[in-house]
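Colleague: structural data only, the sequence is not supplied:
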C-alpha cells in the first residue's frame, strides 16, 4: 500500500510511477484505489495498463476485497493499493484495510516544508496502529541532496528511504485530479519519478505476500438479454469498472456511447448516465441535436433511465456553471442545478429502493432545486451528514449517489428494469 498523512502528498504520482517502473521491468501490475474514487483510478489504469479497481471495507465489503486481492495476486506479478486521504482517515480507513490484509505500507510524505520532523512524523504513523507494517518512507518535493540527507538522518537507519526532488505534480481541479486525457506532460513526469524510484530501489521494498481465496455469491442473470446504453466520455467518466462487470454478470449487454461527441442514443432497453463533469461541457451537451428527444421517447416507452450525480445534472432543465452562465440542458428532470465553489456533500451512504440496501458514496459541489418530492432518502454511514434524496418520475431514477452495484446485484438489476 502507498499511503500518506494527508491528501495532496503525492500518493497518486508515486503509485502510478511505481506501476510504470514495474511494467518497464516486464512485470504485470494490478493497482487498486482505496475508497470511493474515480479520478485517481484513471491515472493508475493508464500507468498499469489495466483497469484500476476500488477496495473499501465498507463500500465494497471485506469479502469482495479479499476476493479481488487474491484474484489480482493470482494473475499479476505486483499488486499496489493506493490509500485514500490520510492513512488513518475515515471509518474504515486505509490503515484498517492494510491491517486486515497484512499489506506493507510505503509512506509518501510532502517534505517540502520540514526537516527532522519528517522522522517524528514517520515514527508516529508507524506506531499509531499496531500491527501496521511500514515498508519504507518516501520524501516528496525535496529541495535537493542536502535536504534529502537531513530527512534520511531523522529516520531509523534500518527503514528504507527514498527522495523525490521537487517538481510539478499531476494537474488538479475541484473534484481532484484532472483526467489523464485532459493533461499534457504528465507522462514525462511519471517517467521521471519512476526513474528516481528505480535508482533508489523502491521497487524492492515490498516482500512476497499471499492471499487466501474468497468465493462470492453467484450473480443471478436478472438482466439476461437486455441491452443497457451507458454514456461514457469526458462528461460522463465516473464509472467503477466493477459496476460494468456486475451488469455483465447479471446478463446485460453494454452499449457505450458519447453524448459529448453527439453520438445518438443507442437502441437499448435501459440507459445509465454516470457522473462526471457535465458542467465543464454544458454547452456541447445542450447542443446535442437528438438527445432530449430520444430520451423522452425512451421514457415514454417505459424504458428505465438511471442517472447518477453528473448524469442527473445533464437531465435538468438548466445547469449554471461556476461562471454563472446558465445552460438549458436536456430537460427530462424538472430541476435546476447550480455549481458551487464549496463542497456540498461528501461521504458514504446507503439507500433502499425496495430491494435491499445499495451502498453508495456522494461527493459534489453543485446544488439542486426541484418541485418533485423525493421518492426516498439515503442514510449516511457515519454520524454526520444528510441523506441524499432519490427522485423517481416514470422510468427515471435520479440522485447524487454513486452506487456500488456488486454489493446488491438484485437491487441493481431493478434499477435497469428487472423484476426480481
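Modeller: Perfect, I can see it now. A quick note: this is a predicted structure, and the numbers were derived from the prediction, not measured.
Colleague: CA atoms for contacts and neighbours, from now on please.
Modeller: Fine.
Colleague: and residue 123, how far is that from residue 5?
Modeller: Plainly put, residue 123 is 12 Å away from residue 5 if you go by C-alpha to C-alpha, to the nearest Å.
Colleague: in the chain, which spans are helices?
Modeller: Secondary structure of the chain (DSSP state H): helices located at 11-24, 39-48, 62-75, 94-100, 117-128, 145-153, 186-199, 241-249, 282-286, 291-300, 310-315, 409-415.
Colleague: any idea how far residue 254 is from residue 223?
Modeller: For residue 254, the distance to residue 223 - C-alpha to C-alpha - is 11 Å.
Colleague: same question for residue 186.
Modeller: 40 Å.
Colleague: okay, the two: which has more neighbours?
Modeller: Between residue 186 and residue 223, counted using other C-alpha atoms under 10 Å, the more crowded position is residue 223 (24 against 16).
Colleague: quick one: residues contacting the more buried one.
Modeller: Contacts for residue 223 were tallied using C-alpha atoms under 8 Å, 6 or more residues apart in numbering; they are 247, 250-252, 413, 416, 418.
Colleague: again, but for residue 12
Modeller: Neighbours of residue 12 in contact, by C-alpha under 8 Å, 6+ apart: 40, 43-44, 82.
Colleague: just residue 78 next, same as before
Modeller: Residues counted as contacts of residue 78 (C-alpha under 8 Å, 6+ apart) are 22, 27-30.
Colleague: could you measure from residue 118 over to residue 158?
Modeller: 15 Å.
Colleague: what's the answer for residue 254, then?
Modeller: Taken as C-alpha to C-alpha, the span from residue 254 to residue 158 is 51 Å.
Colleague: end to end, how far does stretch 251-264 reach?
Modeller: 24 Å.
Colleague: ok, how many other residues are close to residue 168?
Modeller: Residue 168 is flanked by 10 other residues according to other C-alpha under 10 Å.
Colleague: try residue 244
Modeller: Residues near residue 244, counting by other C-alpha under 10 Å: 17.
Colleague: what of the one 3 residues further on?
Modeller: Using other C-alpha under 10 Å, residue 247 has 26 other residues around it.
Colleague: now residue 58
Modeller: 18.
Colleague: can you redo the contacts of residue 12 as TSV with distance to residue 388 and neighbour count?
Modeller: Formatted as TSV, those follow (distance: C-alpha to C-alpha, whole Å; neighbours: other C-alpha atoms under 10 Å):
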residue	distance to residue 388	neighbour count
40	24	24
43	29	26
44	29	30
82	28	27
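Colleague: ok, and here's another one to check against it:
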C-alpha cells in the first residue's frame, strides 16, 4: 500500500454551544484570507444546507460536509486530502457544541489532527469565559486546541480580563467587539439562503473583515499551523466509481423553493455517470428531457402560492410520474408531491398530487436528527429537519432508523418510480443504493438481482 501525504494549514472552528458566532467568524476568516490571495476551502460538520451556502459565497469555493457517521472516515479523509492539494487554507466549521453528538466535532478534529479554535460569546462574563475555555481545552488529551476567540467583547478591558485569566497554553486568538452589522440573517429553519441576500451578504462580509482586523489580538489573522492529510492507493475516490447511471439524465429542482442540495450529492450522481440538468418548479412551464427527477428539500411553504399556480409544471410532474420513471422527493420535495400544502398562514394550496396525503406547517414544533433510510434498495444515511407534518399518506415501505433511539424514524414511501420521505439523503454513503433509487423500477430490480 502506498500512502500519499500533503500538508496544508487548517483550523477547526468550534464552540461550547450553538449560537456563539461560528458561522459568522468562519465566513469572515474565509473572506479575509481569500482577499489576501489564498485559496480557502471550507468544510461544514454535519448535515447543513444553509451555512454552506453562506460559506461558499464568502470563500468563493465549493463547501462540502464532513461527518464521520453520515459519510464515513474514508470519505472525509478523501475530501480533506483533495482539498489540501489545491488550498492554501482549510477551515472546518463545527456543529452545536464541541463535544455534542456521536461523533462530535472533537471526534472529527482528533481523527484528522486539525487544531480547534473555541468561539465563545463572552457577553456577560469575563474570567469565567477563560475557565470554560480552559475546561474545554483540557477535557480530552487527543484534541489540540489552538486558542480562544472571544466573540462580542464589550471593550478592551473586557478582553484583557479574559486574556489574563487564560493559561499560557491557551492564547486569546481574537477579541471581537459586539457588532450587529455582521450578524447573518435568519428565518425559521436557520440562516436565510445566500442567493436571496447575496448583495447584503457582500456588505456584511466586508464589515466582518474590518471587524476581524480591529481585534487587538492578531493571531487569528495569521495562517494556522500546517496539518498533514493523507490518502492511500487502496481507497477508491468518489470520482472513480462504477458508472451505474451512465447515459442517464437527472433533472434537479433548484430555485428559491428547492435548494437543499449537497454539492457532494451532485458529485456522487456525476460519479455514477449521470448528467445533471436543473429546472425551476416556480418559474418553468415544462420539465427538461430527463430519465429521473430529484425534488430536494427547501422552502416550498414560503412559495406555496406560486408553486400551486404553476399548473403546467404540476401537470408535467404528474405526467412524468405516470411514465414510471424515477422521482426522489425529499422533505420539501415530499410536501410538493402531496395533494396539498397548508402554509404558515394556514392557507391551503394544491400541490402535484403524485403522492396521496396533505402537508401542513406546524410553527415551532419540528423533527430533526440523524437517521438511516432503510430503503429496499439499500441503506442510505441522512437526516431529518422539518417543521411540518403529513397526514393521510399511504402505508410506508419502511421507516428511518434513528442513530441513537429505537423508535421508528421518518416514513419512506415508494409507489411506481417515486421514492418520497422527509429524510435528506447523503448519496455518498451508499452509491449503489443511490443509483437504484434513480432508475425505473424494472432496472432497479435487475440491478438488485445482479448485486445479490
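Modeller: Nice, thanks for sending it over. None of the values given here were measured: they were computed from a predicted structure.
Colleague: TM value for the aligned chains?
Modeller: Taking TM-score structural alignment, normalised by the length of structure 1 as the basis, the two superposed chains have a TM-score of 0.96; 420 aligned residues with a C-alpha RMSD of 1.5 Å.
Colleague: kindly state which residue of structure 2 is aligned to residue 88 of structure 1.
Modeller: Matched by TM-score structural alignment, residue 88 of structure 1 corresponds to residue 99 in structure 2.
Colleague: now do residue 13 of structure 1
Modeller: Taking TM-score structural alignment, residue 13 of structure 1 has residue 24 as its aligned residue in structure 2.
Colleague: so what's the residue count around its match?
Modeller: Residue 24 of structure 2: 21 neighbours (other C-alpha under 10 Å).
Colleague: that one and residue 184 touch, don't they?
Modeller: Yes - taking contacts as C-alpha atoms under 8 Å, residue 24 of structure 2 lies within contact range of residue 184: 6.7 Å.
Colleague: before we move on, back to that, so which of the helices of structure 1 is nearest residue 395 of structure 1?
Modeller: Evaluated over these, closeness to residue 395 of structure 1 peaks at helix 291-300, with 5.9 Å, by C-alpha to C-alpha.
Colleague: how near is residue 286 of structure 1 to residue 356 of structure 1?
Modeller: Distance, residue 286 of structure 1 to residue 356 of structure 1, using C-alpha to C-alpha: 36 Å.
Colleague: now do residue 95 of structure 1
Modeller: Separation of residue 95 of structure 1 from residue 356 of structure 1 (C-alpha to C-alpha) stands at 29 Å.
Colleague: ok, these two, which is more surrounded?
Modeller: residue 95 (26 against 14).
Colleague: list the residues that contact the more buried one.
Modeller: Counting by C-alpha under 8 Å, 6+ apart, residue 95 of structure 1 touches 87-88, 129, 132.
Colleague: identify the residues contacting the match of residue 88 of structure 1.
Modeller: Contacts of residue 99 of structure 2 by C-alpha under 8 Å, 6+ apart are 105-107.
Colleague: at 6 Å instead, please
Modeller: Taking C-alpha atoms under 6 Å, 6 or more residues apart in numbering, we find residue 99 of structure 2 in contact with residue 106.
Colleague: aligned partner of residue 314 of structure 1 in structure 2?
Modeller: Per TM-score structural alignment, residue 314 of structure 1 is aligned with residue 336.
Colleague: once you drop chain neighbours, what's closest to that match?
Modeller: Among residues not flanking residue 336 of structure 2 along the chain, residue 351 sits closest, at 5.5 Å (C-alpha to C-alpha, 6 or more residues apart in numbering).
Colleague: corresponding residue for that neighbour in structure 1?
Modeller: Per TM-score structural alignment, residue 351 of structure 2 is aligned with residue 329.
Colleague: give me the neighbour count for its match.
Modeller: Neighbour number of residue 329 of structure 1 under other C-alpha under 10 Å is 26.
Colleague: with residue 238 of structure 1 instead?
Modeller: Counted with other C-alpha under 10 Å, residues neighbouring residue 238 of structure 1 total 23.
Colleague: pull up the gap between it and residue 14 of structure 1, please.
Modeller: For residue 238 of structure 1, the distance to residue 14 of structure 1 - C-alpha to C-alpha - is 22 Å.
Colleague: now swap in residue 370 of structure 1 and tell me
Modeller: For residue 370 of structure 1, the distance to residue 14 of structure 1 - C-alpha to C-alpha - is 43 Å.
Colleague: of residue 254 and residue 158 of structure 1, who's got more company?
Modeller: residue 254 (19 against 7).
Colleague: what's the counterpart of the more buried one in structure 2?
Modeller: Residue 254 of structure 1 maps onto residue 276 in structure 2, by TM-score structural alignment.
Colleague: isn't that match right up against residue 248?
Modeller: No - contact between residue 276 of structure 2 and residue 248 fails when scored by C-alpha atoms under 6 Å: they sit 8.8 Å apart.
Colleague: give the contact list for residue 90 of structure 2.
Modeller: Residue 90 of structure 2 sits in contact with 10, 40-42, where contact means C-alpha under 6 Å, 6+ apart.
Colleague: er, residue 5 of structure 1 actually
Modeller: Residues counted as contacts of residue 5 of structure 1 (C-alpha under 6 Å, 6+ apart) are 86-87.
Colleague: try 7 Å this time
Modeller: 86-87, 109 (C-alpha atoms under 7 Å, 6 or more residues apart in numbering).
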